[in-house]
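Peer 1: From the sequence below, what's the structure:
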Amino acid sequence: MVDFSKRLNKPKRESVLDPVEIYAGLDRKADKGELRKVQAHVLSEWHKRLRTQRDVIVKLHTGQGKTLIGLLLLQSKLNEKGGRVAYLCPTIQLIEQTYNQALDFGFKVCKPEQGEPLPAEFHDGKAILITSVQKLFNGRTQFKLHHQSLALSALVMDDSHACVDSIRDAVSLRVPRSVYDSKGKVTGTHPIYEKLFNLFSGALREQGEGTFQEIEAKKANALLAVPYWAWKERVLEVTRTIAGHDEDDLVKFVWPIIKDRLAECLCVISGAGLEITPYLAPLEDFGSFWKAETRIFMSATVTDDSFLIKGLRLSPETITKPLTYPKESWSGEKMILIPSLIDDQLDRGAIVKEFGEPNQRRTVGVAALVPSFKGTKDWEKYGATIARKDTIEDALNALRTAGRRAAAVVFVNRYDGIDLPDDSCRLLIFDGMPYGESLIDQYLQASRGDSESSSIRLARSIEQGLGRSVRGEKDFSVVLVVGTDLVDFVRQRCTRAYLSDQTRQQIEIGLETAEAATEEIKAGKSPMTALRELIQQCIGRDQGWKDFYVERMDQLKAEEPKPKGLKVFESELEAETEYLSGNVDRAIKTLQDLLDTTKMEESERGFYLQEMARYQDRSSKAKSNEYQKAAHKKNRFLFKPVEGFTVEKLAPAAGKRAANIAVWVSAFESFEQLKLAVELILTNLSFGVAAETFEKSLQKLGAALGYTAELPDRQWKAGPDNLWCLQQNDYLLIECKSEVLTDRAEIYKEESGQMNNACGWFHRNYPGANLTRLLVIPTNKLGHGAAFNESVGIVRGTELSRLVRNVRAFFQEFSKVDLHDLNDAKIQEFLVIHKLTNDEIKSGYQKDVYAGSVR
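Peer 2: Below you'll find the model as predicted:
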């Protein structure tokens, strides 16, 4: 072989470190042109200012070539120091895509093969390893754990926020209740679930008898967290139980991580399974990440990086000083529309039907994002393709292939890691709030749903979801936002503030566009026709729309990122770290300082008091219980304390009912906002809606109608689903069975028993008070063995629909008046007209129980 280097007239060149020069020397494919300005800027800035800095966040718009930037930074470090370097993808599906892209650019790369050791080229520092974050973060990682971990010179973590979620999944033990055979038939209960459920049944009963009964009855959405004191007392038995199954596929990849820190884990048990997760992900176990010499974290401009303080243990300085491109304030084109604001007829049901039905003439992809498989039923009914774990690749290929786009594709809880550029998705339907599916997420949403950290998490998921269909600066897509809870989040200014400047501006453009469409509807155009024409103006590249969009988006100014919640996440991390180090007093002081210096909702203060109680439990049970009592008093959705627990009676609202309604109504800036809030409540008051959602909406309805209302079963862990105080010493007790099928023929014995128990709880805590009892269920016929101890009115679908109709008509009256100059007498008149007086509420929306046999 000829050694051409000996024939050079100039000395042999040294390894190139400047990533811009590295790119110039790559043997890339002919279609891979020069670096974009943004890429050249970021690479040069890193090389000049930041190459010696250990942690750097690269924060750019979607589609600006972050993958190529990450590869070049790794190559620069490889040239400088040798050693191992790795590029971590957030999902396994993205490995192949990134690997092929790297080859096209001329990089020397390798990837792990199933069942094989990590490639020799990686170990020898001769190639960049392309792998997934899951490959590194698991209890049997080939990168090894603790002091045996492989040393890395550098790593790039692509889509860092998605990686945080993947890491948490990797350190969480999830055990289903049921065991299935190869044909999908239930063969029994998983032994870990069975033993832990029995072990903690007493503690769970104390936290909520009604919910415990639902868990016992295998209701999937019924869940309770095991109180920290009960968990710690029985952690040895928990350890023995799980250790006996440490070779099970469910356990073996998690057990090495959690086996020695089970005491500091949260356990949530539902009717369908259980989940055990460390309060703080033990990143230090993964030395390849924890001790890597250089770490580059990729982030989109639309996401708030403050969450990475706790999720990846990054410093506030790293978060607040990302590497950006300051000359571009926005990228890509999104027509974000809220159909229900264009016209009432364009509700979720109408959108699902219109776009869920296959269309053989469809030339561009239509995709939908839903939070759970439960939300796919109507999509599937109309003929949409549901992307499941084993079919997701085929579903993606259908969207990417011309001629296969007739059916809409529905992705479940896939708000990141799915790229749908160009014609693969020109219409994205964002269907419902992106709540997490994990039991821990559900528990936290229930216990601290109004917190700033929860709002930041939700905003992050919304931003990620909105970005699935626009993957570059020239890409474009229409996004339809449906589902009352999601619409409320993006519509209300207080929550919209958690979204990025770019997304907020796109929403404003959408609202302005919706107003124009509404005018056309008033002129005689059908609502669906108006919506379809708007969609076509974007997809069909109407020049007027394009100019309008650019003009509005150019009003944005490029600004430095302003992460929210920095202090909150920093304090949470500091407190948990101090506690795990044995410094209980310092951990408690850290959270107390946060409470003393930060404005937050009372319910969120309760959450931090519970954290302080958990810390104090290590050194003083009595002091811990005092903190827990204070926590529960501020937030009834937290753990009920061991001692000193008393039910506080629900008192009537101050002043007259009409005046209370006036206060509620006047809190809205406009009738449109009022209407949206009312619809958010009423849409969830129908059979088929999840129990928790239905019950919370019913409580909100009570407040909207001028009453005080609470959720005793969730707040006091006993009692009815809903309790309204109509006036002094006059109450309405409501038990809800919203998940019962509408064709149910009879009321079961268990359901009448729950009503009897709820009434007994009321009489113990409200002796002598007047009570009206209602059961919301599709049938008024008592089944075998079912009986009520007291008179109970039945609210079936007919009665519920009439109530919803009358409430909607009542609040529609406020479209004609000044919301901030309301007349109590006029409000009372509206109540009478729409049959919503106290007497009507108590007796006008119920059916008598039919006790005749239907068997």
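
Peer 1: switch to C-alpha atoms for all contacts and neighbour counts from now on
Peer 2: Fine.

Peer 1: mind listing what's buried in stretch 321-330?
Peer 2: The neighbour-count check on stretch 321-330 (16 or more other C-alpha atoms under 10 Å) flags 322-325, 329-330 as buried.

Peer 1: Same question for stretch 224-240.
Peer 2: Applying a neighbour-count criterion of 16+ other C-alpha under 10 Å, one finds 224-229, 231-232, 235, 238-239 buried in stretch 224-240.

Peer 1: Next, the residues that contact it from outside, please.
Peer 2: Residues from elsewhere that reach stretch 224-240 (C-alpha atoms under 8 Å, 6 or more residues apart in numbering): 196, 200, 203-204, 207-208, 211-212, 259, 262-263, 266-270, 443, 614, 617, 639.

Peer 1: Quick check on the residues you listed: which are buried?
Peer 2: Among these, the ones that count as buried by 16+ other C-alpha under 10 Å are 196, 200, 203-204, 207-208, 211-212, 262-263, 266-270, 443, 614, 617, 639.

Peer 1: Let's see which of those end up in strands.
Peer 2: Members of the buried ones among the contacts of stretch 224-240 lying in strands (criterion: DSSP state E): 266-270.

Peer 1: this one next, for a side-by-side:
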Amino acid sequence: MTFFVFRMCPKLTCRSIWKSEDNLINFDLFKGGGGDGTIIEPRKIFTTLTRNPKFKRPSDEQAEVLDGWFGRRGEHDLTIKMNTGSGKTLVGLLALKSSLNEGFRPAVYITPDKYLTSQVLAEAAALGISTTDSENDMAFMRGDSILVTNIRKIVNGRSVFGVKEKKIPLEVVVIDDAHACLQSIEEQFTIEAKSDSQLYKDLWNLFSESLRQYNAIEHSRLLSGDPAVLCELPYWIWKDRSADVASLLIKNRGLDDLQFKLDLLIDVIDLCQCAVTAKRIEIAPRCIPIDVIPSLSAARRKIFMTATLANDGILVTHFRADASAISKPIKPRGAGDMGVRMIITPQELNRDIKFDDLKAFCAEVAKSRNVVVIVPSTNQANQWKDVAAAVLNKDNIHDGVEKLKAGHLGLAVLINKYDGVDLPGTACEMLVLDGVPSYSSLIARVNAAALEGTTSSNIELVQRIEQGMGRGVRSSEDRCVVLLWGSGLSKAINFHETAKFFTEITKAQLKVARQLAKQIILNRMADLGPILNYSFVGDADWIRISKEAIVQAPDTNYFYMEEYVGGQRAAFDFARIRQYNRSVEAMQVAINAAPEDRVKGYLKQLLAEYYNYIDRVESQKILLSAVALNNRVIKPMAGIEYKRLSTPDNQFFDAQKFMARFPDGNDLVLWMNALLDDLEWDPLATKRFEAAVHSIGQFVGFAAQRPEIETGKGPDNLWGVGAHRYFVIECKSGATIAEYISKADCNQLLGSVSWFGQNYPPANSALPIMIHPKFKFGVEASPANDFRIIDAVKLLELRDALKSLGINLSTGNKYRSRDDVAGALNAADMIPGRFEGRFTRPFTR
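Peer 2: The predicted structure is shown next:
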């Protein structure tokens, strides 16, 4: 009897009967005819991959971008812009594979975080592209595999890729979700010292006396623990102590926050900003010295991939990118394709809808569908806690997102996470943006305040809103309801100064949203249920209308970069090599290129900082001229000459003149609602509160001024109300946990009254007013007898009166008539004598 023994080869199918050992084929010996890595065109590479059947071929958009990149691949820095969900990952992986085949190796695909790293690895496996998550993998070093890792693994003070040296050289890099990576890089280059740390105490002791001499009031408020005070340390104080700061940081380098950051910053300490509050101190450079990670900065090919990076200038200031290369982004022809969003702003449909109505409605929807709420702060998140299944921050967001993707979770709240999160399909069927995005970084808040209202500021706001709105639509097949809550968001999508910066697809969807809104009668939030169901069930007509709007959106290259950023970056780099004269020259070029006075003023402050190395006296003169253009920059050490505020000759004339800026009554209402949103008791929004008080004065026809902001001295607000009468106003909107008005707050108002007496002749009179949640002074305080208080109750009365006034004047566009304005202001008690009687109260002890 004859026996046959069959041995199966793993690579052969179950139908094979031959022994593979007898004739092994070495496929590596094939040359010239393919299989040797000589194919470099990305689309041809795609056809050779052993891939999952779901990848039939690149989409038209992907093909266009791949061809565009391949034709320009010799340029050092390139940006690829594709709509959310249009397949950037495939494009990035094929571009890297093409580069490897061309001989550029090693190659790395960089994501914002570990969570997205795992997603890229999974997609690469499905495509049949070899990847690894280990920088020690020899296949990566040889160029046989692509390393997929997150930005923090590369950019940190103990980077395995090398700090100030190349431990692992990189030839070609793809930086995916570039806007999210940029945020991580900023965090890595920011040192934070909390008030309970020894580092904070050491830094405070180092600067305290100098700060007291510069601004005694701000110094006193910081000492008292006032949460509303955010102080940028004047650059001359910082630079004079920078060597001592470096010593303190080195002494404390064992702290968790310093271990991975100190070596990134130690060489540019004198070129940093420093922001101080009673709770923490932050230190960060003006521009990112990314070349301290030379493996990244010196890569021969860098590809930045992004969906909605509206302001490309940040690639220059953070990645030191070539401005001329990134000014020509690679993108598909046309506006592209994306999923369907049903955008609704409830407060525009019914002004009486309250936050509690929104919350209850979202909780009801969340019983059967995943609802995601994005909020700007922990304080705002706390208002959702009682109905939330999960509150997600940077520490637990990945687990929370996985639960949303896995099935029904309910209502999840994301804290200040507007990018870097994918919520496809049923992971997010309704998305709520609750309020305008804000900044958690102190230094970002300082710089944003200085540039508030400028084009770059508006673009950054729109960018973050659009990023947030895109979380629930991650492919062209997705659909999601997007609810925008808060008048600040209503203002952003309606006012021309901001709305014009949205992408064309978003503009098209907003246009559909306005057409939809005309057919909705919203008496209560529940009335939205049947409307939202068109999105939830994928109604064919709704999908058709939405898709038609998307495909008809006009083409645009979505490129914006301020003309001054190149000079700003060059000035920083020259200062690093102590070429201060050249820094000054570069900053002057930047200033000349700036189109707006506020921006010129901000840049002049930077010019003054560099001039401080050359001539300290001239530096102060330059800073004085900066203040004349932008009163939000640092004030010179000698102070600013104060210009007295005149009282109005005709309040009603001035009020109507101010209101003439509104194109129609609806714009007036949107503006008023946004202003009222800023009149909130919030320690993180005190400057917005003060600005709102200033705007109220202007709106009702009083002369209004912010002396403390404009000159560094005096009250938060000063109103000239008529006949040489003034209101001296101190705002304490951040005193949310106070049980009474403190001695420090009392002394501040006393000091402002004294300041008024020093700057105004005796014929003028001032009524001291404090805006504070409480009306009772502590036992140590010594208020003057004429002090008046706008407490929580009175502020609510004032808000209600202003809301009614706005509605009254908007109806029939009454605000265009001076007589109607006069009648409305009289009826609302917004005139001298009656205003303080109705909206302020006496204090108690």
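
Peer 1: before we move on, the earlier item: reformat the ones in strands among the buried ones among the contacts of stretch 224-240 of the first structure as a markdown table; add distance to residue 804 of the first structure.
Peer 2: Formatted as a markdown table, those follow (distance: C-alpha to C-alpha, whole Å):
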| residue | distance to residue 804 of the first structure |
| --- | --- |
| 266 | 39 |
| 267 | 38 |
| 268 | 35 |
| 269 | 34 |
| 270 | 31 |
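
Peer 1: rewinding a little: tell me which of the buried residues of stretch 224-240 of the first structure fall in strands.
Peer 2: 224-225.

Peer 1: Which stretches in the stretch 701-850 of the first structure count as strands?
Peer 2: 708-710, 722-727, 730-736, 770-776, 793-795 (DSSP state E, counting those that start in this stretch).

Peer 1: Can I get those strands in JSON lines including mean neighbour count?
Peer 2: Converted to JSON lines, these look like this (neighbours: other C-alpha atoms under 10 Å):
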{"stretch": "strand 708-710", "mean neighbour count": "25"}
{"stretch": "strand 722-727", "mean neighbour count": "23"}
{"stretch": "strand 730-736", "mean neighbour count": "22"}
{"stretch": "strand 770-776", "mean neighbour count": "20"}
{"stretch": "strand 793-795", "mean neighbour count": "24"}
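
Peer 1: Compare the ones you listed and give me the one nearest residue 104 of the first structure.
Peer 2: Between residue 104 of the first structure and those, the tightest spacing by C-alpha to C-alpha is seen for strand 730-736, at 59.0 Å.

Peer 1: which secondary structure elements does that closest one contact?
Peer 2: Judged by 3 or more C-alpha pairs under 8 Å, 6 or more residues apart in numbering; DSSP states H and E, the packing partners of strand 730-736 of the first structure are helix 691-704, strand 722-727, strand 770-776.

Peer 1: Kindly reformat the ones you listed as JSON lines containing distance to residue 351 of the first structure.
Peer 2: Conversion of those to JSON lines gives the following (distance: least, C-alpha to C-alpha, whole Å):
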{"stretch": "helix 691-704", "distance to residue 351 of the first structure": "21"}
{"stretch": "strand 722-727", "distance to residue 351 of the first structure": "32"}
{"stretch": "strand 770-776", "distance to residue 351 of the first structure": "28"}
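
Peer 1: Those: which one's closest to residue 249 of the first structure?
Peer 2: Set against residue 249 of the first structure and scored by C-alpha to C-alpha, those come closest in helix 691-704, at 32.6 Å.

Peer 1: now the closest one: which residue numbers in the second structure?
Peer 2: Aligned by TM-score structural alignment, helix 691-704 of the first structure corresponds to residues 686-699 of the second structure.

Peer 1: Residue 565 of the second structure maps to what in the first structure?
Peer 2: Alignment note (TM-score structural alignment): residue 565 of the second structure maps to residue 569 of the first structure.

Peer 1: With the second structure overlaid, report how far the host helix or strand of that match is off on average.
Peer 2: Using DSSP states H and E, the element containing residue 569 of the first structure is helix 566-580. Comparison of helix 566-580 of the first structure with the second structure after fitting gives an average deviation of 2.8 Å (mean C-alpha distance after the TM-score superposition for the first structure).

Peer 1: Where in the first structure does stretch 486-497 of the second structure align, residue-wise?
Peer 2: Counting by TM-score structural alignment, stretch 486-497 of the second structure corresponds to 483-494 in the first structure.
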